[in-house]
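Peer 1: Below is the sequence, then the predicted model.
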Amino acid sequence: MTKQTFSLKPFLSPESAPDLTITGNISRENNQLAITYQLTGDLKQVVIPPLVDIPNRKNELWENTCFEFFLGVQNSSRYWEFNLSPAGDWNIYRFDDYRRGMQEETAFNQLPFIVQSHPDSLMLSLNFDLNKIIPSVQALEVAITTVVKQRDNHVTYWALVHKGAEADFHLRDSFIIIL
């Protein structure tokens, strides 16, 4: 198992990014993927939806604060987008190519993850079986991202790297972690 740590950077925009840090780690062992995000800083400025009693699959979670990651099969244009709301709601989309052929990934009926909230930090952890979508023999290219919605409705986009002229998490050359 190789655990890799990460630190996300905000996309540079005319408006300033909030005083936050987003760090974490990701690993793959026996085709189990584990990812943990840690959001720290002035969380009073961030819209963090309250935890729901029963998490559901929901669309457009990226319109609010949302932790995301993208998995691409090496040497293939196919990839998956995982959306995890601090409220507990989630979704997974499968793409055939860059922003093409988007479909909900039906291999998962639930995606339970842990959210721990404190006044100055929020932690989200997910551990799941990749065998439902990707054989263990295939190497993965990973992009790790987060959308942060501030109380003034300004949205910032955080990623390992930003390769485009605009914030675009789907650019395959930003899938820089290999698992």
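Peer 2: Sure thing, it's come through.
Peer 1: okay, CA-based contacts and neighbour counts for the rest of this
Peer 2: OK.
Peer 1: show me what contacts Lys3?
Peer 2: Counting by C-alpha atoms under 8 Å, 6 or more residues apart in numbering, Lys3 makes contact with 25-28.
Peer 1: Can you list the buried residues in the helix or strand hosting it?
Peer 2: Using DSSP states H and E, Lys3 falls within strand 2-7. Using 16 or more other C-alpha atoms under 10 Å as the test for burial, strand 2-7 gives 6-7.
Peer 1: For Ile22, see how far away Ser16 is.
Peer 2: 16 Å (C-alpha to C-alpha, to the nearest Å).
Peer 1: what about Ala143, neighbour count?
Peer 2: 24 (other C-alpha atoms under 10 Å).
Peer 1: swap that for Trp80, sorry
Peer 2: What Trp80 shows, counting by other C-alpha under 10 Å, is a neighbour count of 23.
Peer 1: Second structure for comparison follows:
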Amino acid sequence: MASYELNAFDRRFQAISLVGAIEQQSPFILNVGYWLRDPNQYVLWPDLVAAHPRQDYLWEQTCFEIFIGVRDEDFYREINLSPSQAWQAYQFEEYRYPEDMPPQPAYDIDLVQLKRTHYGMNVSLDLTDFMNQHKLKWSDLFIGLSAVLKTSQGEHYYAMQHSSSQADFHNKRDWLHVF
């Protein structure tokens, strides 16, 4: 299991720390955990929902995100995970394209488990259809972890790395995990 400290885009904001961990489970299951330390309880958590519905615009509240890129390809997937236990997967042909809002749903990734925990969130995703359709191996993939945290102190953007002048989770340079 590889872990990454996610950094706030606003470097002055040090009140919350966030760590993401990635684990590949054969043959096609991806496990990701987020550990959040919020001693002042600034994070605003959305209300729980039942049955893990697919919902759009989850990033308008506290939301954890996973980006799945493919080596030497433009297309990628974005998975949004709400502490409410709602989720959604989106498909992009290239950087932020198509520009539809909400983005085009991706049905080639399935949710196995999504659970809010006392320390953050755990998710298991089934990438079988995505990987088989595109004839991918784990070594073809790279992963970016990020989060939008709505807090009583404003909105904060966390990612493995911020290499743009604006917070931009779609920037593949910031997707640091490889298998």
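Peer 2: Cool, the structure landed. All values derive from a computational prediction rather than experimental measurement.
Peer 1: Work out the TM-score between the chains.
Peer 2: TM-score for the superposed chains, counting by TM-score structural alignment, normalised by the length of the first structure: 0.87, backed by 170 aligned residues with a C-alpha RMSD of 1.8 Å.
Peer 1: Turn the contacts of Lys3 of the first structure into CSV, including neighbour count, secondary structure and distance to Ser77 of the first structure.
Peer 2: Shown next, in CSV, are the contacts of Lys3 of the first structure (neighbours: other C-alpha atoms under 10 Å; DSSP: H, G, I helix; E, B strand; the rest coil; distance: C-alpha to C-alpha, whole Å):
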residue, neighbour count, secondary structure, distance to Ser77 of the first structure
Asn25, 16, strand, 25
Ile26, 21, strand, 22
Ser27, 18, strand, 22
Arg28, 21, strand, 21
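Peer 1: what about the residue of the second structure most remote from its centre, which SS state?
Peer 2: Distance from the centre of the second structure peaks at Asn40, with 23.8 Å (C-alpha atoms, centre = their mean). Recorded secondary structure, Asn40 of the second structure: coil (DSSP: H, G, I helix; E, B strand; the rest coil).
Peer 1: what's the distance between the most centrally placed residue in the first structure and Val137 of the first structure?
Peer 2: Closest residue to the average C-alpha location of the first structure: Glu68 at 1.4 Å, with C-alpha atoms, centre = their mean. Distance, Glu68 of the first structure to Val137 of the first structure, using C-alpha to C-alpha: 24 Å.
Peer 1: which stretches of the second structure form helices?
Peer 2: 128-133 (DSSP state H).
Peer 1: picking that back up, of Ser16 and Ile22 of the first structure, who's got more company?
Peer 2: Ile22 (22 against 11).
Peer 1: about what we covered before: any chance of the contacts of Lys3 of the first structure in CSV, with distance to Ala165 of the first structure too?
Peer 2: As requested, these are exported to CSV (distance: C-alpha to C-alpha, whole Å):
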residue, distance to Ala165 of the first structure
Asn25, 27
Ile26, 27
Ser27, 30
Arg28, 31
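Peer 1: Pick the one among those closest to Phe82 of the first structure.
Peer 2: Closest approach between the contacts of Lys3 of the first structure and Phe82 of the first structure, by C-alpha to C-alpha: Ile26, at 13.8 Å.
Peer 1: Apart from its neighbours in sequence, what residue is nearest the equivalent of that closest one over in the second structure?
Peer 2: For Ile26 of the first structure, the aligned residue in the second structure is Ile22 (criterion: TM-score structural alignment). In space, Ile22 of the second structure comes closest to Val32 once its chain neighbours are excluded; the distance is 4.7 Å by C-alpha to C-alpha, 6 or more residues apart in numbering.
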